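Asks: Sequence unavailable; structure follows:
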């Protein structure tokens, strides 16, 4: 074969380069492809990977290109990761702006200049919405959509007013777990907590099963936890894809203990957040929520305590006022009763004295009338009846004297009765007046053991303390 019939490889490469420059120089293409064989050199800030397209529904390759992202492309990938929360890695579908580059030593390559964030966000959102729809369709007894909000079995569980026994799912090296513990242990109220850690991997979208396994371990422990806390902190935002997975959402939605999430994100809620009983942004906020809930309960108890104290004071004041009114009423009734008795005795004495006076006056008038009648009789009657008059006069004198004696005895008897009925006479018979705080004690006055009473006798006033009370049977 002559030298005119073959080319050196470098010569062929040069021809290819000329053709590539004529066709592709200065041109860029937006292409959709999957990323494979990815590697990253942090020192150089270079990405090396392949872009592939597979036949739908199979693993058959339709196209493959080597690709590189330097300087401009690497910066755009960093923006992409920060915006989407998706790590630029294998098995993601992306829309890239690339140029075609041919190098004699390295062959044909695609150089990345830009990456469409909105395309990936849309893809991630579609995946998220697909997982949410699947949760509703496949778990109708535990997940439902009501007025645009997801309602789960876990969300409808009663969250205790006091949260003390906690199970925490986190990475053992997570800064978020340290923040969570620090916030709980240093609460100003001095609340005590029992925290059981269930450490596992909390990053990597393919590691959902590890979190599910820890939830199963918590359930099988048989411990009556007040809540389960899933926290993550200190990692990249791209690690949040783990919490968008269907398996985690299903496990949380069906879990029989309230789940609180604090997975360290500031943007939209993940599937795990939407399925959990309470979703918070960070581990610290999760700890603050628990402390605040306990504080709310303590404040409520303090409010009840103050309310009870106020009502008790009001009741005591009302009772004191009622006792005072009863005291005044009894005192007035006692005085009125004594006055009535005194007035009755006085009236009875006056009546008896008046009756005696009237009786004496009647007898005196009767005698005067008889004397007048006899004085008017003729002298002969006086003479004839002189003996009779003498006899009658003697008889009358005897009767008058006898009547006077009888009436005097009656008056003396009435006076004796009056004296016997007087308080002084009653006291001299051995009776006594019993008073409590200067009030005469009768049936309506209640005496209690320990009361100090005053006893008034005919000659003395005594003070005594009640040590025993026994009911007296009048029968």
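Replies: Alright, I've got the coordinates. Remember, predicted model here, so these are calculated numbers, not experimental data.

Asks: Please count neighbours and contacts with C-alpha atoms only from this point.
Replies: OK.

Asks: which helices and strands sit right next to the helix or strand encompassing residue 294?
Replies: Per DSSP states H and E, residue 294 falls inside helix 283-375. Under the contact criterion of 3 or more Cα pairs under 8 Å, 6 or more residues apart in numbering; DSSP states H and E, helix 283-375 touches helix 175-185, strand 259-262, helix 386-421, strand 439-440.

Asks: Which one, of the ones you listed, ends up nearest to residue 337?
Replies: Nearest of those to residue 337, taken as Cα to Cα: strand 439-440 at 10.5 Å.

Asks: helices or strands up against that closest one?
Replies: helix 283-375.

Asks: Next, the angle helix 175-185 makes with the helix it packs on.
Replies: 20 degrees (axes from the mean of the first three to the mean of the last three Cα atoms, to 10 degrees).

Asks: Next secondary structure element downstream of the helix holding residue 294?
Replies: Following helix 283-375 in sequence order, the next helix or strand is helix 379-384 (DSSP H and E).

Asks: Of the helices and strands packed on helix 283-375, flag the one that's most buried.
Replies: Here the criterion is mean neighbour count by mean count of other Cα atoms under 10 Å, and of the helices and strands packed on helix 283-375 the winner is strand 259-262, at a mean of 26.

Asks: hang on, the earlier thing: so which of the helices and strands packed on helix 283-375 is nearest residue 209?
Replies: Between residue 209 and these, the shortest separation by Cα to Cα is 17.0 Å, and it involves strand 259-262.

Asks: another structure for you, compare them:
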């Protein structure tokens, strides 16, 4: 047997408490993923640091939990002893005391938390389908003539909507389509009433309205069948569910979401005072346009009258006649001068012939003289005939544009006694004596009235 000096104890791993707790913590954090735990709050404390410490327990066990300050400040409820909650976090070990605990990322009330998860899951799925896309939403009509309101007939929401509509635009035709807005069967009944309203083809727009409430109270408006029916409606659908901070899937599917039922009514119809101002502005604009166009037409008529007066057919015909007569006079004078010259030449030639007595030459010269004497007369006759035809053509053209030709077709020209022409009813007063010129004479008429 060896002596005490020669004895060596067997080798073994020796850990300190901190090393052991660190190893246990690493094993816990590596083995457990992010977990959801539902239980009852107990041993609730909130020290000055702002952190929240408590236990989650059921009938058989409990686990310590910690929710640190940055996340505890965003809770939408007040934690209290005995409240059933749903916690999400990671399992770890608090090394200083060797306590197993959950370090939480979020904390919510148990019932509402389950609904919130279902809400987010359905919202994500419908969003992925494009059901909430802005591009598919329909604009509201400028003026809603018939409106269907799907709401509870006994709630405050319908009273608010009807009050706002009556104050702003009493001409709108409103039908209250009664439906339950809470309960297990509410979503199915709302969807059926929505389909009936769509099939009727009566409404320009539909409004879903309900007052505020908890997530459970508003859950009927998160029903998938109802949401799809709203998105498929052929007319615009406005959603006014709950208060401004309340959101439902019906709000995302609707063509317009209003924060409250009263605001929805204001968005659907214009204010009657605004319509009055717009009508007055349009009336003023119409009068101004009519006045401007009438003034332009009168200016064009005045310019046309001035041009017509400057181009009077009788004056133009007289001028053409004078020009033709002057041209004929000059032509006749020229032929007369030429005839005189030819006669002088003939007389000179006759004197020469008489002096030389050539009988044959004298006879040719006499024939030439006869021919020369006939040519000016024929030319003058042709020229006179040509000018007469030209004058008759000009007279027909002038007669076609002459107001006398218009009178000959059954119209008349009204004139005052001083010769002023009456072009508008504003230029004649009741009782005025006027002269009406017709195709075969004049008529004296008196103004008895205007229209």
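Replies: Nice, thanks for sending it over. These numbers come from a predicted model, not from an experiment.

Asks: And the TM-score between them?
Replies: The TM-score (TM-score structural alignment, normalised by the length of the second structure) is 0.50; 323 aligned residues with a Cα RMSD of 6.3 Å.

Asks: just to revisit the earlier point, what's the closest of the helices and strands packed on helix 283-375 of the first structure to residue 83 of the first structure?
Replies: Among those, strand 259-262 sits nearest to residue 83 of the first structure (Cα to Cα), with 20.0 Å.

Asks: Give me the longest strand you can find in the first structure.
Replies: Identified as the longest strand of the first structure according to DSSP state E is strand 29-41.

Asks: Buried residues in that one, which are they?
Replies: By neighbour count on 16 or more other Cα atoms under 10 Å, the buried set for strand 29-41 of the first structure is 32, 33, 34, 35, 36, 38.

Asks: swap in stretch 310-327 of the second structure?
Replies: Buried-residue list, stretch 310-327 of the second structure, by 16+ other Cα under 10 Å: 313, 317, 321, 324.

Asks: Output those as a markdown table; include the columns distance to residue 360 of the second structure and secondary structure.
Replies: Listed next are these as a markdown table, based on distance: Cα to Cα, whole Å; DSSP: H, G, I helix; E, B strand; the rest coil:
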| residue | distance to residue 360 of the second structure | secondary structure |
| --- | --- | --- |
| 313 | 59 | helix |
| 317 | 54 | helix |
| 321 | 48 | helix |
| 324 | 44 | helix |
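
Asks: Now flag whichever of these is closest to residue 400 of the second structure.
Replies: Lowest distance from residue 400 of the second structure to these (Cα to Cα) belongs to residue 313, with 9.6 Å.

Asks: Can you report how many residues lie near the nearest residue to the closest one once chain neighbours are set aside?
Replies: Closest residue to residue 313 of the second structure apart from its sequence neighbours, by Cα to Cα, 6 or more residues apart in numbering: residue 398 at 5.5 Å. Residues near residue 398 of the second structure, counting by other Cα atoms under 10 Å, number 18.

Asks: Thought residue 308 was touching residue 398 of the second structure, still the case?
Replies: No - contact between residue 398 of the second structure and residue 308 fails when scored by Cα atoms under 8 Å: they sit 11.6 Å apart.

Asks: Please identify the buried residues of the host helix or strand of residue 64 of the second structure?
Replies: Assigned by DSSP H and E, residue 64 of the second structure belongs to strand 62-67. In terms of neighbour count (16+ other Cα under 10 Å), strand 62-67 of the second structure has its buried residues at 63, 64, 65, 66, 67.

Asks: What about residue 426 of the first structure, how many residues nearby?
Replies: Considering only other Cα under 10 Å, residue 426 of the first structure is surrounded by 16 other residues.

Asks: ok, residue 383 of the second structure - contacts?
Replies: With contacts defined as Cα atoms under 8 Å, 6 or more residues apart in numbering, residue 383 of the second structure has no neighbours.

Asks: Okay, helices next: where are they in the second structure?
Replies: Secondary structure of the second structure (DSSP state H): helices located at 17-31, 69-72, 110-128, 156-168, 186-200, 224-232, 249-253, 261-268, 272-310, 313-356, 359-401, 403-408.

Asks: Save those as a markdown table, and put in distance to residue 45 of the second structure too.
Replies: Formatted as a markdown table, those follow (distance: least, Cα to Cα, whole Å):
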| stretch | distance to residue 45 of the second structure |
| --- | --- |
| helix 17-31 | 24 |
| helix 69-72 | 12 |
| helix 110-128 | 20 |
| helix 156-168 | 41 |
| helix 186-200 | 41 |
| helix 224-232 | 41 |
| helix 249-253 | 37 |
| helix 261-268 | 42 |
| helix 272-310 | 58 |
| helix 313-356 | 114 |
| helix 359-401 | 109 |
| helix 403-408 | 108 |
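
Asks: which stretches of the stretch 51-200 of the first structure form helices?
Replies: Counting by DSSP state H, counting those that start in this stretch, the stretch 51-200 of the first structure has these helices, from start to end: 71-84, 117-138, 175-185.

Asks: need those in JSON lines with distance to residue 316 of the first structure, can you?
Replies: As requested, these are exported to JSON lines (distance: least, Cα to Cα, whole Å):
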{"stretch": "helix 71-84", "distance to residue 316 of the first structure": "67"}
{"stretch": "helix 117-138", "distance to residue 316 of the first structure": "59"}
{"stretch": "helix 175-185", "distance to residue 316 of the first structure": "42"}
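
Asks: Nearest to residue 392 of the first structure among these would be which one?
Replies: Nearest of the helices of the stretch 51-200 of the first structure (Cα to Cα): helix 175-185, 126.4 Å.
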